[in-house]
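In: Below are the sequence and a predicted model; questions follow.
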Amino acid sequence: EHGAGNGHAVLHDITFTVPAGATVAVVGRMGSGKSTLLQLLPRLFDVTAGTITIDGQDIRTCSLAALRHWVGFVPQDPFLFSTLIKDNVAFALPEVDMTQVRQAASIANVARDIEDFPRAYDTVVGERGVTLSGGQKQRLTLARALAANTPILVLDDALSSVDVQTERAILHELRDSTRGKTVLVISHRISAVRDADLIVVLDEGRIMETGTHEELVARAGLYADIFQQQALEEELAEL
């Protein structure tokens, strides 16, 4: 359980297990508690009741420094330093390793964008550098988290500024290239996360359903309603 500053609980009776190496998607309507739930894992907040454990250890007993070695967090609003692209991506590394930097950029589907700049990875971004699109900033922030190579990766609607095809391609590449890594992802687009090993459906701070995409569609509940509504909206957008 987790409460907001006004004393009202935002999350209620949340219980689920994430198998190591699985990709888990958290979906639900706006305001359902998705971001709050995933922000508890890197301890941006602490739970007010109950526990969150990694390998059986309560994360509140870990130092934040130790937890950062376990959990990589990519927020919806990207943050980049006013420095070279390669230094941004390699921020968590002891020194810049261009092999790791290029690999992370490739998985994040931003390598081609970087290589289109005249100075490629030596391009300056930020106030005195090139202007990046929202999608490029998000993908660079994802590349930085990938380069850190944490066992757990949390994406808090971190690809909201890219189109649905790009988001789905990145998540596919994540699964293929980071086998053994546990990925938790929020997306407001179900079509991007339908291949997740487990989908957790939230509504008003409670888990309403869990299962695979196929299981949840067959159940004809909240998930199926959201999926059908989004599929119709995507079809209309293509007309």
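Out: Structure's in. What do you need? All values reported here derive from a predicted model rather than from experimental measurement.
In: drop to CA atoms for contacts and neighbour counts, all remaining ones
Out: OK.
In: before we move on, what SS does Ala25 have?
Out: strand (DSSP: H, G, I helix; E, B strand; the rest coil).
In: Pasting the second one now:
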Amino acid sequence: MRPIDLGGLGIRNLEIMGWALQMRWLWIEKTKPNRPWAGLEVPVHSNTVALFAVSVVTSVGNGENTLFWSDRWLHGCSIENLAPNVFKCIPARLKKARTVKDALHELTWVSDIRGALGWQGLVEYLDLWDVLTDVILHVLVVNTTDDTHHWKFEASGNFSSKSAYRAFFAGSVSFEPWKRLWKSWAPSKCKTFIWLAIRNRCWTADRLQKRGLSHPARCPAVRPRRRDSPTSTHHMCLRPTVLV
């Protein structure tokens, strides 16, 4: 079910496609907060929420449509990543509701912290204070434009379900010969056989043996002196076969 350039057959994985389609709800909620259902609990999968959180980078304008604690707005990172020990001390309801504008107004973000930080949390708190010093002037005094959100998997910065689906395969190993294989003029059954051979998925004797299935003890298409040769995909396709 992987894309053909990643070694698969390009068949859509319906579960992952469903996650990608759900992500559009999160994108619309973020970019068009005036929708009637915006702010309600959107029923999306946890994998959708996790990928969306790392895929959207925000440029803060007036700070009214950017979540202070969870959005990636501070130098391309979220405060959750920059100060994880501080983030743990924030109530869940404030994580989902506190905007950048509200948090920076009279340093409201400081009062959001509940409980003891510990020495690591204190270090993160002081570093966060220094980073936010210049941001306060920029957001509350200078900038009056709206916040803009960028989908990093598209050059245009706009969300698409296609790029979201593709993003779920980020980090997969590429399948180098895919163009020479699938763009050739060979019949489909030949392409499929070559694909299986490259992936070592042909049901040769060695593969049958590994799974405890019935298989010939030797390759029947070689001379007696080579009867111990294993019947494998490599042996079948690459070695010169000498018929009996």
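Out: Good, I have the coordinates. Nothing here was measured: the structure is a model prediction, and the numbers come from that model.
In: Got a TM-score for the two of them?
Out: The TM-score (TM-score structural alignment, normalised by the length of the first structure) is 0.21; 83 aligned residues with a Cα RMSD of 6.0 Å.
In: Return the distance of the residue nearest to Val74 of the first structure when sequence neighbours are not counted relative to Ala145 of the first structure.
Out: Among residues not flanking Val74 of the first structure along the chain, Leu155 sits closest, at 4.9 Å (Cα to Cα, 6 or more residues apart in numbering). Using Cα to Cα, to the nearest Å, Leu155 of the first structure is found at 10 Å from Ala145 of the first structure.
In: related to what we said a few turns ago, list the helices and strands the helix or strand harbouring the residue nearest to Val74 of the first structure packs on?
Out: According to DSSP states H and E, Leu155 of the first structure maps onto strand 152-156. Secondary-structure packing of strand 152-156 of the first structure (3 or more Cα pairs under 8 Å, 6 or more residues apart in numbering; DSSP states H and E): helix 34-39, strand 71-74, strand 182-186.
In: next SSE after the shortest one?
Out: Downstream of strand 71-74 of the first structure, the first helix or strand assigned by DSSP H and E is helix 85-89.
In: so where do the strands sit in the first structure?
Out: Counting by DSSP state E, one finds strands in the first structure at the ranges 2-3, 9-11, 23-28, 53-54, 57-58, 71-74, 152-156, 182-186, 198-203, 206-211.
In: Compare those strands and give me the one nearest Ala231 of the first structure.
Out: In terms of Cα to Cα, the element of the strands of the first structure nearest to Ala231 of the first structure is strand 23-28, at 14.9 Å.
In: Report the buried residues of that closest one.
Out: Judged by neighbour count using 16 or more other Cα atoms under 10 Å, the buried positions of strand 23-28 of the first structure are Thr23, Val24, Ala25, Val26, Val27, Gly28.
In: Excluding chain neighbours, give the residue nearest to Tyr165 of the second structure in space.
Out: Excluding its sequence neighbours, the residue lying closest to Tyr165 of the second structure (Cα to Cα, 6+ apart) is Ala20, at 5.2 Å.
In: check contacts around the one you found.
Out: If you count contacts by Cα atoms under 8 Å, 6 or more residues apart in numbering, Ala20 of the second structure has them with Thr48, Ser161, Lys162, Ala164, Tyr165.
In: now, the most widely separated pair of these?
Out: Farthest pair in the contacts of Ala20 of the second structure (Cα to Cα) is Thr48 and Lys162. Separation: 13.9 Å.
In: These two: which is more packed in?
Out: A direct count of neighbours by other Cα atoms under 10 Å for Thr48 of the second structure and Lys162 places Thr48 higher, at 20 against 13.
In: And what about the more buried one, helix, strand or coil?
Out: The three-state assignment at Thr48 of the second structure reads helix, by three-state DSSP.
In: what about the closest residue to it other than its chain neighbours, is that helix, strand or coil?
Out: Closest residue to Thr48 of the second structure apart from its sequence neighbours, by Cα to Cα, 6+ apart: Trp19 at 5.4 Å. Judged by three-state DSSP, the three-state class of Trp19 of the second structure is helix.
In: From Leu26 of the second structure, how far out is Trp19 of the second structure?
Out: From Trp19 of the second structure to Leu26 of the second structure the distance is 11 Å (Cα to Cα).
In: just Ile194 of the second structure next, same as before
Out: Separation of Ile194 of the second structure from Leu26 of the second structure (Cα to Cα) stands at 41 Å.
In: now do Arg180 of the second structure
Out: 39 Å.
In: the more surrounded of those two?
Out: Neighbour count, other Cα under 10 Å: between Arg180 of the second structure and Leu26, Leu26 has more, with 18 against 10.
In: Just to be sure, the more buried one is in a strand?
Out: No - using three-state DSSP, the secondary structure at Leu26 of the second structure is helix, not a strand.
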